[in-house]
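Participant: Take a look and give me a structure for this.
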Amino acid sequence: MKWQGRRKSDNLEDRRGMSSGGKTIVGGGIIGIVILLLNVFGGENAQMLTPILEQMNQGQSAPTEQRDLTAKEIEERDFVNAVLVDNEDVWTTIFNENNLTYKKPNLVLFTGAVATKCGNASSDSGPFYCPGDQKVYMDLSFFEELKTRFGAKGGDFATAYVIAHEIGHHVQTLLGTSAKMRQMQQGKSKAEANKLSVALELQADFYAGVWTHYNQKMNAILEDGDLDEALSAAHAVGDDAIQSKMQGHIVPESFTHGTSEQRKFWFLKGYKTGDIQQGNTFESIR
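Facilitator: Presented below is the predicted three-dimensional model:
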């Protein structure tokens, strides 16, 4: 991905290098594995975890120490900043085209554990968006695990796709889609509620594709292999792919994010059309 030369965003918070004084925030061990399995690309589901996370993290201390970032971490920060800036510019443009105002979210980089308005979480949760504070949270070690544990190709555009997906959840919050989805889930069976969650996640993939479409027009960002990196990441985090790797069989009624093929389809539809009006994933699940 061509990303150098971007302005500096005021909405990037780099909390890496901070120490919590030896205390561990929830997410490690078997709880972390369960959260990762059910909540890769946390999205709006982070809000559902809040009561559990808060209860299990009572008494945890805030970060007390900080070290200097390494040269690699600084380069990672600069890349994430560039992707965030491009998302700010693209979504401001799209909202303006639709006579709307885009409120920019913050993106928080952390290592190991982080406190949010959706509760405390660890890197095992995977990247997630918290609607309570309208921030995206990411531990960049997730992307190494995406390659080694789930078989994704990796690459910088895989990271860009994940960031764009999470900011897609912010777009859904601003448009009221997330709140409507939660209302629709009320009174539904778990299987039916899960279908609505899948639709929300697939729409975030679609928005990631729309962002790629616009960003290519505005900044000519794509290099050879970039789309393959995004599609490989989308395939790796499909519910069927994760369940097959983690438990050896799949349970479709438990899906919350969509299959590998669904995730790739909606990302590509967003990229090819660039039309935010064509992202009604909720109609597709009926």
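
Participant: Please make it C-alpha for all contacts and neighbour counts, starting now.
Facilitator: Noted.

Participant: In this model Leu200 seems to touch Thr281, though I could be wrong.
Facilitator: Yes - with contact defined as C-alpha atoms under 8 Å, Thr281 counts as touching Leu200 (7.3 Å).

Participant: quick one, which of these two is more surrounded?
Facilitator: Leu200 (26 against 18; other C-alpha atoms under 10 Å).

Participant: need the contact list for Gly238.
Facilitator: Shown in contact with Gly238 (C-alpha atoms under 8 Å, 6 or more residues apart in numbering): 257-263.

Participant: Spit out the contact partners of the closest residue to it other than its chain neighbours.
Facilitator: Closest residue to Gly238 apart from its sequence neighbours, by C-alpha to C-alpha, 6 or more residues apart in numbering: Ser260 at 3.9 Å. Ser260 makes contact with 234-241 under the criterion C-alpha under 8 Å, 6+ apart.

Participant: Next, the structure of the following sequence, for comparison with the previous one:
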Amino acid sequence: MTFNDNADISGNKVKRRGRTTGIAVGGGAVGVIVIALISQFLGVDVSGILGGGGVGGGQQEESQLSDECQTGADANANVDCRMGGAYSSLDAYWAEELPALGVDYTSPADFIIFDQQTNTGCGAATSATGPFYCPPDQTIYIDTSFYAELRDRFGASGGPLAEMYVVAHEWGHHIQALTGIMDRADRSGTGPASDSVRIEVQADCFAGAWVAAASDTEDAKGVAFLKPVTQQEIDDALSAAAAVGDDRIQEAATGQVNPEAWTHGSAEQRQRWFMTGYQSGPSACDTFSVSADQL
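Facilitator: Below you'll find the predicted structure:
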């Protein structure tokens, strides 16, 4: 999607975090846990595909993205600023939408763009982890180099909406944390109808709901953040959703598909639930009330 050039995104709270010093080479246990357990977007261990290792302690420099990302024009020109624009739009959308669903809304505690590796409330993370939401610190983490991986290694078509879909999906996990859905779900199970999959496709559904309302979501001055979505942009988002389906990842990694090992849903499930949110809004995203054959 394209931002309106004069939209005000200066209120975004995105931070850019520099490269960690004092990296522990060799892939420690914490790094393994991160790649295996908290990759909320990819949902599978992609270390064999992307590589990656552990992260040790060290100091990290941070800068506030809003210092350089002020307008929609900035968001259109720069991927980091696009993350800031997505923050502003998603924050405004959910601040209005979630109370309408009967739940108080609070913004994520942080949104961190990092370079290659970082320390988080969930442990140490690398770019191989993929974008993720960490419930203990209520923070979204993303290395924007992932978008090139999404295109070049996973075959997604790319595009600005595909990038913002990733953010909207992770924001969906924040909504699940606020509503208690994440705590109530049994995320230890696997399979196409497991709670793990229901959590993930619901986040896709929430992302679709935001996309549908994005061109009507306004900044404090009444300017819409984003222009109306095009069919090509929807296709780009659906391409991204399919590219990280469990079946696609499994086939790319092993040449086989094992539905009983799924944790985040097939390409078809992820696309379908994105469109459910897009067509019917967040109230239609109760993935926990549908039967296994409807999921």
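
Participant: Neighbour-wise, give me the winner out of the contacts of Ser260 of the first structure.
Facilitator: Neighbour max across the contacts of Ser260 of the first structure (other C-alpha under 10 Å) = Asp239, 27 neighbours.

Participant: That one -> the second structure?
Facilitator: Superposed on the second structure with TM-score structural alignment, Asp239 of the first structure falls opposite Asp246.

Participant: repeat for Asp86 of the first structure
Facilitator: Counting by TM-score structural alignment, the partner of Asp86 of the first structure is Ser89.

Participant: Pull out the buried residues from the one helix or strand its match maps to.
Facilitator: Applying DSSP states H and E as the criterion places Ser89 of the second structure in helix 79-100. For helix 79-100 of the second structure, burial by neighbour count (16 or more other C-alpha atoms under 10 Å) applies to 79-95, 97-98.

Participant: and that helix, what other elements does it pack with?
Facilitator: If contacts are counted by 3 or more C-alpha pairs under 8 Å, 6 or more residues apart in numbering; DSSP states H and E, helix 79-100 of the second structure sits against strand 14-17, helix 72-77, helix 160-179, helix 195-213.

Participant: Could you point out the helix or strand that follows the longest one?
Facilitator: On the C-terminal side of helix 160-179 of the second structure, the nearest following helix or strand under DSSP H and E is helix 181-184.

Participant: once aligned to the first structure, how far is that following helix on average?
Facilitator: Taken against the first structure, helix 181-184 of the second structure registers an average deviation of 0.2 Å after superposition, with mean C-alpha distance after the TM-score superposition for the first structure.

Participant: List the buried residues in that helix.
Facilitator: Met182.

Participant: picking that back up, out of the contacts of Ser260 of the first structure, which are inside helices?
Facilitator: When DSSP state H defines the helices, the subset of the contacts of Ser260 of the first structure inside them is 234-236, 239-241.

Participant: who's in contact with the residue positioned nearest the centre of the first structure?
Facilitator: Geometric centre of the first structure, nearest residue: Glu166, 3.2 Å, by C-alpha atoms, centre = their mean. Applying C-alpha under 8 Å, 6+ apart to Glu166 of the first structure gives the contacts 41, 43, 127-129, 136, 204.

Participant: how about those residues in JSON lines, adding neighbour count?
Facilitator: As requested, the contacts of Glu166 of the first structure are exported to JSON lines (neighbours: other C-alpha atoms under 10 Å):
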{"residue": "Phe41", "neighbour count": "23"}
{"residue": "Gly43", "neighbour count": "27"}
{"residue": "Pro127", "neighbour count": "27"}
{"residue": "Phe128", "neighbour count": "28"}
{"residue": "Tyr129", "neighbour count": "31"}
{"residue": "Val136", "neighbour count": "25"}
{"residue": "Ala204", "neighbour count": "30"}
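
Participant: which of these does the second structure keep?
Facilitator: Using both residues aligned by TM-score structural alignment, their matches' C-alpha atoms under 8 Å, the second structure keeps these contacts from those: 41, 127-129, 136, 204.

Participant: how deep is Ala292 of the second structure tucked in, by neighbour count?
Facilitator: When neighbours are counted by other C-alpha under 10 Å, Ala292 of the second structure comes out with 12.

Participant: repeat for Glu145 of the first structure
Facilitator: Based on other C-alpha under 10 Å, the number of other residues close to Glu145 of the first structure is 15.

Participant: What's the match for it in the second structure?
Facilitator: By TM-score structural alignment, Glu145 of the first structure lines up with Glu149.

Participant: Sticking with that match, tell me its helix or strand.
Facilitator: helix 146-152.

Participant: Go ahead and name everything in contact with that helix.
Facilitator: 127, 130-131, 156-158, 163, 240, 243.

Participant: What is the nearest of the kept ones among the contacts of Glu166 of the first structure to Lys8 of the first structure?
Facilitator: Val136 (17.2 Å; C-alpha to C-alpha).

Participant: between the helix holding Ser89 of the second structure and helix 195-213, how big is the angle?
Facilitator: 100 degrees (axes from the mean of the first three to the mean of the last three C-alpha atoms, to 10 degrees).

Participant: Past helix 79-100 of the second structure, which element shows up next along the chain?
Facilitator: strand 110-114.

Participant: Give me the buried stretch members for that next one, please.
Facilitator: For strand 110-114 of the second structure, by 16+ other C-alpha under 10 Å, it's 111-114.

Participant: ok, now which ones touch Phe111 of the second structure?
Facilitator: 13-15, 139-141.

Participant: and the residues you listed as a markdown table, adding distance to Gly102 of the second structure?
Facilitator: Formatted as a markdown table, the contacts of Phe111 of the second structure follow (distance: C-alpha to C-alpha, whole Å):
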| residue | distance to Gly102 of the second structure |
| --- | --- |
| Lys13 | 25 |
| Val14 | 27 |
| Lys15 | 30 |
| Thr139 | 23 |
| Ile140 | 24 |
| Tyr141 | 27 |
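
Participant: In the first structure, what stretch matches stretch 115-122 of the second structure?
Facilitator: Using TM-score structural alignment, stretch 115-122 of the second structure pairs with 111-118 in the first structure.
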